[in-house]
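[1] my questions are about this predicted structure, shown below with the sequence.
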Amino acid sequence: MKEFKIADNAAGQRLDRFLGKILPEADTAFLHRMLRKKNITRNDKKAEGSERLAAGDVIRVWLSDETYQKFSGTARREQRFPLWDGIWDSIVFENDCLLALNKPVGMLTQKAAPSDVSVNEYMLGYLAAKGEYVPERPGEFKPGVVNRLDRNTSGLVLAAKSLAVAQALSEQLREKQLRKFYLACVNGEVREAMRLSAFLYKDKTGNRVCIRETRQSAEDREIQTAFRPLAVRDNLSLLEVELLTGRSHQIRAQLAAIGHPIIGDPKYGNRAENSRFMQRYGLKHQLLHAYRLRFPTETAALATLSEKTISAAPPKLFSELFPEVN
């Protein structure tokens, strides 16, 4: 018999979802059959599987050791997550519910392939080293990043430490309550603040998007972006950009569409300017940085973050190009 006590950070999930985590090799039919036969119980009572678990609930699994090992995938769970020496310097905020990291250029936010190592794996390695996450303890909430940045965009990535926080953050992002600000170094002189509205179409085969003034197909998605200039010099502008909607490549494509592409952007940028920056600075990526997040008023899972602003310093080249802006 195996016994699992539900921790605070795992509360709120359905029982069948929890069982899927501790017995990932078992199919749904097997799990429901075990529930019907009371081979799996919740607080020593028969359960259906749809119940929401509360902190302190006790789940007992009455299976032979051989059967449990077969369905639990024990060997797979014993993996260790890598440690990244730079993660301590990248942490800009941490409390009991949230970890905020300043992602460097060139690092994935989440895996794109099984062999990838991303911010998510480094974050798990950090929490495991602190003893806040134990990979071998099945069924508990697995911390994870909740927002994504392109590989070659630097800046703030948030990781939730509990299920309730992950759900709350996901809702804030979905409802556009969490305000997201970026720094963008663009071609040309931008002297006035603007709010842009357009439609974005994504070409999935080429991993590119195009911007349209009017909706031309059912797949077009409305986008809105606001920006204001912070500094202008040498036919360059540093913009503070607020992402009002969140679509793939939105900032990069929309700024390019109005004639102010981001410096270093290989997809939407100005090739001549990109080449000049490559020769002078060795620049191989777009100068776009997610530098500030502002939380709305909160009273529930994110109460400790209510109306809080988190910021992350941009890469050094931003201050080299615009020393007057801190």
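    Now that the structure is in, tell me what you want to look at.
[2] only C-alpha atoms from now on, for both contacts and neighbour counts.
    OK.
[3] where does the residue nearest to the spatial centre of the chain sit: helix, strand or coil?
    Centroid-nearest residue in the chain: N147, 2.3 Å away (criterion: Cα atoms, centre = their mean). State at N147, reduced to three classes by DSSP: H, G, I helix; E, B strand; the rest coil: coil.
[4] how near is it to V119?
    For N147, the distance to V119 equals 11 Å [Cα to Cα, to the nearest Å].
[5] strands of the stretch 101-250 of the chain, start to end?
    144-145, 154-160, 179-187, 194-203, 208-212, 221-233, 236-243 (DSSP state E, counting those that start in this stretch).
[6] presented hereafter is structure B, for comparison with structure A:
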Amino acid sequence: MLEIIYQDEWLVAVNKPSGWLVHRSWLDRDEKVVVMQTVRDQIGQHVYTAHRLDRPTSGVLLMGLSSEAGRRLAQQFEQHQIQKRYHAIVRGWLTEAAVLDYPLIEELDKIADKFARENREAQPAVTRYRGLATTEMPVATGRYPTTRYSLVELEPETGRKHQLRRHLAHLRHPIIGDSKHGDLRQNRSAAEHFGCQRLMLHASQLTLAHPFTGEPLVLRAGLDPVWMDALTHFGWRTLLPDNERVEFPSETDQDNADG
């Protein structure tokens, strides 16, 4: 079962585990365990997506319980009326707080986007970021005798595909575990020594006005064991007080989730 963060008669929000697809996709046509179907079976009613999280990203995923609710939420996302906050562990020391305005050319997947028309014109992409903590670990990576990491808070103001991964790579602080835009040598080292065997990117919080009542909503998602172990290794456990450890479904639970 998935952790339900919030539910009322119009909306449901869950804490998506890393490695789960939001819905069935060309990326993996044989994948039987997807968030939408699992939530549908769990709460006994259909759900409608309003935004997406990449498969390796964990955190808050908000859905409507009717097509109208999904439409209203999607409109809020499209009009940038919903504040998104992420946390990431990145390579090197990133200490400043700044806004990165760096347009991105659309990035298509060979499988998932094989029917999409490629657009080579760069699209506006803006990310606010803030370094929260740094550490230097006594582990050699490449020609360096130690390895540096940073904990970073991110607030994307636009929603381009892989925006946070690409923006941090542009800053030369790629996210640990990013196999496409990251540092493969650093990824292997972090996985071997600190258990970071996934993309270390977590959608921590969504802040919005309820699309039906207008009431303010702040939806927070707790961290999985991989994240908690990494924070312990790096001495950062107290830096994310709003996030508590969450027990995510085991492989057996996932195997059974589809009935």
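    Good, I have the coordinates. No experiment lies behind these values; they were computed from the predicted model shown.
[7] one step back: relative to G282 of structure 1, which of the strands of the stretch 101-250 of structure 1 is closest?
    For these, proximity to G282 of structure 1 was assessed by Cα to Cα; strand 179-187 is nearest, at 15.7 Å.
[8] which outside residues touch the closest one?
    235-244, 259-263, 270, 273, 287-296, 314, 318 (Cα atoms under 8 Å, 6 or more residues apart in numbering).
[9] mind running it again at 6 Å?
    With Cα atoms under 6 Å, 6 or more residues apart in numbering as the test, strand 179-187 of structure 1 has contacts from 236-243, 260-263, 287-294.
[10] circling back: buried deepest among the strands of the stretch 101-250 of structure 1, which one?
    Of all these, strand 154-160 carries the top mean neighbour count, a mean of 26, counting by mean count of other Cα atoms under 10 Å.
[11] whereabouts in structure 2 does stretch 31-49 of structure 1 align?
    With TM-score structural alignment applied, stretch 31-49 of structure 1 matches no range in structure 2.
[12] and if you look at stretch 188-198 of structure 1?
    With TM-score structural alignment as the criterion, stretch 188-198 of structure 1 aligns to 92-102.
[13] and what of stretch 236-244 of structure 1?
    The aligned range for stretch 236-244 of structure 1 is 149-157, by TM-score structural alignment.
[14] returning to what we had before: rebuild the strands of the stretch 101-250 of structure 1 as TSV, extending it with distance to I87 of structure 1.
    Listed next are the strands of the stretch 101-250 of structure 1 as TSV, based on distance: least, Cα to Cα, whole Å:
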stretch	distance to I87 of structure 1
strand 144-145	14
strand 154-160	12
strand 179-187	21
strand 194-203	33
strand 208-212	31
strand 221-233	29
strand 236-243	26
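[15] A303 of structure 1: which of these is closest?
    Of all these, strand 154-160 comes closest under Cα to Cα, at 13.8 Å.
[16] packing partners of that closest one?
    strand 98-103, strand 144-145, strand 288-294 (3 or more Cα pairs under 6 Å, 6 or more residues apart in numbering; DSSP states H and E).
[17] that one corresponds to what range in structure 2?
    Taking TM-score structural alignment, strand 154-160 of structure 1 hits residues 58-64 over in structure 2.
[18] contacts for the matching stretch, please.
    By Cα under 6 Å, 6+ apart, the surrounding residues in contact with stretch 58-64 of structure 2 are 11-18, 47-50, 70, 202-204, 221.
[19] could you do stretch 253-271 of structure 1 as well?
    C185, V186, N187, G188, N274, H285, Q286, L287.
[20] quick one: what's aligned to the fifth one in structure 2?
    In structure 2, the residue paired with N274 of structure 1 according to TM-score structural alignment is N187.
[21] and the last one, by the same measure?
    For L287 of structure 1, the aligned position in structure 2 is occupied by M200, per TM-score structural alignment.
[22] got the contact list for its match?
    M200 of structure 2 neighbours (Cα under 6 Å, 6+ apart): A88, I89, I176.
[23] R52 of structure 2: neighbour count?
    16 (other Cα atoms under 10 Å).
[24] that one and V99 of structure 2, how far apart?
    23 Å.
[25] coming back round to it: could I get the contacts of M200 of structure 2 as TSV with distance to E251 of structure 2?
    What follows is those, written out as TSV (distance: Cα to Cα, whole Å):
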residue	distance to E251 of structure 2
A88	25
I89	25
I176	23
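[26] quick one: which of the residues you listed is nearest to R130 of structure 2?
    If you rank the contacts of M200 of structure 2 by distance to R130 of structure 2 using Cα to Cα, A88 comes first, at 10.5 Å.
[27] structure 2: which residue goes with V92 of structure 1?
    Under the alignment (TM-score structural alignment), V92 of structure 1 maps onto I5.
[28] quick one: contacts for its match?
    Contacts of I5 of structure 2 (Cα under 6 Å, 6+ apart): A13, V14.
[29] helix, strand or coil for it?
    Under three-state DSSP, I5 of structure 2 comes out as strand.
[30] can you tell me what V218 of structure 2 aligns to in structure 1?
    Under the alignment by TM-score structural alignment, V218 of structure 2 pairs with T309 in structure 1.
[31] what distance do you get for the closest residue to that match other than its chain neighbours to S311 of structure 1?
    Using Cα to Cα, 6 or more residues apart in numbering and skipping residues adjacent in sequence, the residue nearest T309 of structure 1 is R294, 4.4 Å away. As judged by Cα to Cα, R294 of structure 1 and S311 of structure 1 stand 9 Å apart.
[32] next: M278 of structure 1.
    Distance of M278 of structure 1 to S311 of structure 1, given as Cα to Cα: 28 Å.
[33] more neighbours, those two?
    S311 (18 against 14).
[34] so who does the more buried one touch?
    Contacts for S311 of structure 1 (Cα under 6 Å, 6+ apart) come out as Y291, R292.
[35] that older thread, P211 of structure 2: which of the contacts of M200 of structure 2 is nearest?
    Nearest member of these to P211 of structure 2, counting by Cα to Cα, is A88, at 28.7 Å.
[36] which stretches of structure 2 form helices?
    Counting by DSSP state H, structure 2 has helices at residues 35-43, 67-78, 163-170, 184-194, 225-234, 251-256.
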